[in-house]
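Undergrad: no sequence on this one, just coordinates:
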């Protein structure tokens, strides 16, 4: 039995007239009659009661009409689903991200992607840069927002965000004694206790902080480590020390801390990039990359137009 046999039967059952059904199907009437007869022979039941004047459905024919319509509808749904999957508009996409990306680029990307591709099952996974690179290679992630610079064989990497590092101080700290918005010099952080992410977890961020301090003539005195940036900010609020974090973390408006900028001349920018496999087969990755690129470009254009 083929799907065309079901289509032939449904047309005859709905028209209850072989000539009109044949015209609807764009085939000749004798061929249609032969195909219906073969279908009945294959099923071993009579589906239609024929006379010279009219055609009627038998009891078996009425049951088969319901099933035939359901099978044709399921075929159409399956075909549409396959085509959506091939076009990247359905399926599953696993996205990795470093914690601070949840306060910067990630929310806008997720909103835009889900708005354009609502049928894609989007799953988000927070991991370090090193963990994401390994998971991408193992095909446990499809794309990942990682710290730059990073390098891994077989992966594409594009910068999507560059943001300065800012200082987090406990409220009432002696360095919080200047007009709001006035920057701190890195040299003023000498002698302070630093709360940091362990180098074993985020080497790029740790090394950037150390390099900033060395450039100002001192080594940071690490007094406490924490695995997540939001935990670092909580420890600063508790008075454990100060911290250097990506500027996007200002969005975490936690009581008990203040954020202070560093001078642009201190060269404090840290980069966030999008990583995906170079030989990617999933059709869903390409539209995700396209959306990220568009949002990153809009952000750069907006920042440029905002400059005096």
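TA: It's in. Since this is a predicted model, take the numbers as computed values, not measurements.
Undergrad: please make it C-alpha for all contacts and neighbour counts, starting now.
TA: Noted.
Undergrad: now residue 163: closest residue in space that isn't a chain neighbour?
TA: Excluding the flanking residues, the one nearest residue 163 by Cα to Cα, 6 or more residues apart in numbering is residue 269, at 5.0 Å.
Undergrad: where do the helices sit along the stretch 101-250 of the chain?
TA: Along the stretch 101-250 of the chain, counting by DSSP state H, counting those that start in this stretch, helices occupy 105-116, 129-137, 203-215, 229-237.
Undergrad: hang on, the earlier thing: contacts only, for the residue nearest to residue 163.
TA: Residue 269 makes contact with 162-165, according to Cα atoms under 8 Å, 6 or more residues apart in numbering.
Undergrad: quick revisit: would JSON lines of the helices of the stretch 101-250 of the chain with distance to residue 153 be doable?
TA: As requested, the helices of the stretch 101-250 of the chain are exported to JSON lines (distance: least, Cα to Cα, whole Å):
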{"stretch": "helix 105-116", "distance to residue 153": "24"}
{"stretch": "helix 129-137", "distance to residue 153": "9"}
{"stretch": "helix 203-215", "distance to residue 153": "18"}
{"stretch": "helix 229-237", "distance to residue 153": "28"}
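Undergrad: now these as CSV including distance to residue 94 and mean neighbour count?
TA: Listed next are the helices of the stretch 101-250 of the chain as CSV, based on distance: least, Cα to Cα, whole Å; neighbours: other Cα atoms under 10 Å:
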stretch, distance to residue 94, mean neighbour count
helix 105-116, 12, 15
helix 129-137, 10, 20
helix 203-215, 23, 17
helix 229-237, 22, 21
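Undergrad: also this one, for the comparison:
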């Protein structure tokens, strides 16, 4: 018994006539009649009564056709689901990201991806750059968004593309003498108590800040370590010191704080999206294609890696 035999039986039952069923199936009537007769012999039951004006199901035929419809429905649903999975429209994607990615990049990117792929389950985890890289390298994540590319054993097997650029800014409370200024220079910063993320959370940014503020002629600045961007901004609002943040943190500024540019400008390590180079999951490809649309500068990077790019998802 083959699936076509089920389709033949359902067609005869629906049309109540061998000729009309054959026409709907796109085959001649004699082969259809022979296939139904062969199916009846295989089952050992009569499925259809041949009557003057056509055919009607027997009791056995009604039961068989009912089951056949359910089987064909499951087969068609499975085929449709398989095609959707091949297009990356269903499945599961594990994304680990640093908190500052939530300030500008992720809200609109995830909304765009969810809009085009509502059946994909996103498993999202906020983590430090170090933890995010380790999760990707350890197979606990499919995508990592970190400050700078992940490092460590196995990093050579990763593909990493920049998705956002940042530079250093400073934030202070409204009562601070710097409030109202547009800019602050390094000498001014070195003389102030500072607030920054712990080295373990943002090692690349912490290194850049240390290099910027290093001056052998002066005592090192006092630095209060804050857990995240919002804590840094909150402590600055309380007058604890000057918060040092990536420029995307402007989105987290409060009414009781003031944001200043730092001179000279200090580019910070890029916000980088990384994934395993040998991961050819359709869901990952769909996510990367959305990234290419959402962050146009990434398209050329992805194309060099042989991954999806904007032309493939222009319908999004």
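TA: Nice, I can see it. None of these values were measured; they are calculated from a predicted model.
Undergrad: just give the TM-score of the two.
TA: Overlay of the two chains. TM-score (TM-score structural alignment, normalised by the length of structure 1): 0.86; 295 aligned residues with a Cα RMSD of 2.4 Å.
Undergrad: do a quick rundown of the strands in structure 1.
TA: Assigned by DSSP state E, structure 1 shows strands spanning 48-50, 55-57, 91-97, 120-126, 143-148, 155-163, 165-170, 193-196, 221-225, 243-246, 257-261, 270-277.
Undergrad: now the last one on structure 2. Mean distance?
TA: Its matched residues in structure 2 lie on average 1.1 Å from strand 270-277 of structure 1 after superposition (mean Cα distance after the TM-score superposition for structure 1).
Undergrad: elements contacting that strand?
TA: helix 129-137, strand 143-148, strand 155-163 (3 or more Cα pairs under 8 Å, 6 or more residues apart in numbering; DSSP states H and E).
Undergrad: which bit of structure 2 covers the last one?
TA: Across structure 2, the stretch matching strand 155-163 of structure 1 (TM-score structural alignment) is residues 158-166.
Undergrad: quick one: the matching stretch to chain centroid distance?
TA: Mean C-alpha position of stretch 158-166 of structure 2 versus that of the full chain (Cα atoms, centre = their mean, to the nearest Å) differs by 15 Å.
Undergrad: out of the helices and strands packed on strand 270-277 of structure 1, nearest to residue 107 of structure 1?
TA: strand 143-148 (12.0 Å; Cα to Cα).
Undergrad: residue 10 of structure 1: neighbour count?
TA: Residues lying near residue 10 of structure 1 (other Cα atoms under 10 Å) number 20.
Undergrad: residues contacting it?
TA: So residue 10 of structure 1 contacts 65, 68-69 (Cα under 8 Å, 6+ apart).
Undergrad: out of the strands of structure 1, flag the one nearest residue 295 of structure 1.
TA: That would be strand 155-163 among the strands of structure 1, by Cα to Cα, at 8.4 Å.
Undergrad: packing partners of the closest one?
TA: Under the contact criterion of 3+ Cα pairs under 8 Å, 6+ apart, strand 155-163 of structure 1 touches strand 270-277, helix 285-306.
Undergrad: right, and these - which one's nearest residue 244 of structure 1?
TA: So among these, strand 270-277 is nearest, using Cα to Cα, at 11.3 Å.
Undergrad: what sits up against the closest one?
TA: 101, 133, 136-137, 142-149, 154-165, 205, 246, 285, 289.
Undergrad: any idea which of the helices and strands packed on strand 155-163 of structure 1 is most buried?
TA: strand 270-277 (a mean of 23; mean count of other Cα atoms under 10 Å).
Undergrad: would you mind measuring from residue 62 of structure 2 to residue 56 of structure 2?
TA: Separation of residue 62 of structure 2 from residue 56 of structure 2 (Cα to Cα, to the nearest Å): 9 Å.
Undergrad: and for residue 298 of structure 2?
TA: Counting by Cα to Cα - residue 298 of structure 2 and residue 56 of structure 2 are separated by 62 Å.
Undergrad: show me what contacts the corresponding residue of structure 2 for residue 235 of structure 1?
TA: Taking TM-score structural alignment for the superposition, residue 235 of structure 1 sits opposite residue 235 in structure 2. Residues near residue 235 of structure 2 by Cα under 8 Å, 6+ apart: 195, 241, 243.
Undergrad: so who does the nearest residue to the last one once chain neighbours are set aside touch?
TA: Leaving out its chain neighbours, the residue that sits closest to residue 243 of structure 2 by Cα to Cα, 6+ apart is residue 195, at 4.4 Å. By Cα under 8 Å, 6+ apart, the contact list for residue 195 of structure 2 reads 223-226, 232, 235-236, 240-244.
Undergrad: and residue 192 of structure 2, by the same measure?
TA: If you count contacts by Cα under 8 Å, 6+ apart, then residue 192 of structure 2 has 221-222, 241-242 around it.
Undergrad: count the neighbours of whichever residue in structure 1 pairs up with residue 76 of structure 2 for me.
TA: In structure 1, residue 76 of structure 2 lines up with residue 76, judged by TM-score structural alignment. When neighbours are defined as other Cα under 10 Å, residue 76 of structure 1 has 12 of them.
Undergrad: need the helices and strands packed on strand 155-163 of structure 1 in JSON lines (columns: distance to residue 209 of structure 1).
TA: Output for these, formatted as JSON lines (distance: least, Cα to Cα, whole Å):
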{"stretch": "strand 270-277", "distance to residue 209 of structure 1": "10"}
{"stretch": "helix 285-306", "distance to residue 209 of structure 1": "25"}
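Undergrad: mind checking those for the one nearest to residue 17 of structure 1?
TA: Proximity to residue 17 of structure 1, assessed across these by Cα to Cα, is greatest for helix 285-306 (48.8 Å).
Undergrad: next, the angle from that closest one to strand 155-163.
TA: 30 degrees (axes from the mean of the first three to the mean of the last three Cα atoms, to 10 degrees).
Undergrad: and residue 91 of structure 1, which of the helices and strands packed on strand 155-163 of structure 1 is closest to it?
TA: Judging those by Cα to Cα, what sits closest to residue 91 of structure 1 is helix 285-306, at 10.6 Å.
Undergrad: just to revisit the earlier point, which one of the contacts of residue 192 of structure 2 sits closest to residue 11 of structure 2?
TA: residue 242 (76.9 Å).
Undergrad: so which of the helices of the stretch 101-250 of structure 1 is nearest residue 35 of structure 1?
TA: Per Cα to Cα, nearest to residue 35 of structure 1 of the helices of the stretch 101-250 of structure 1: helix 105-116, 44.2 Å.
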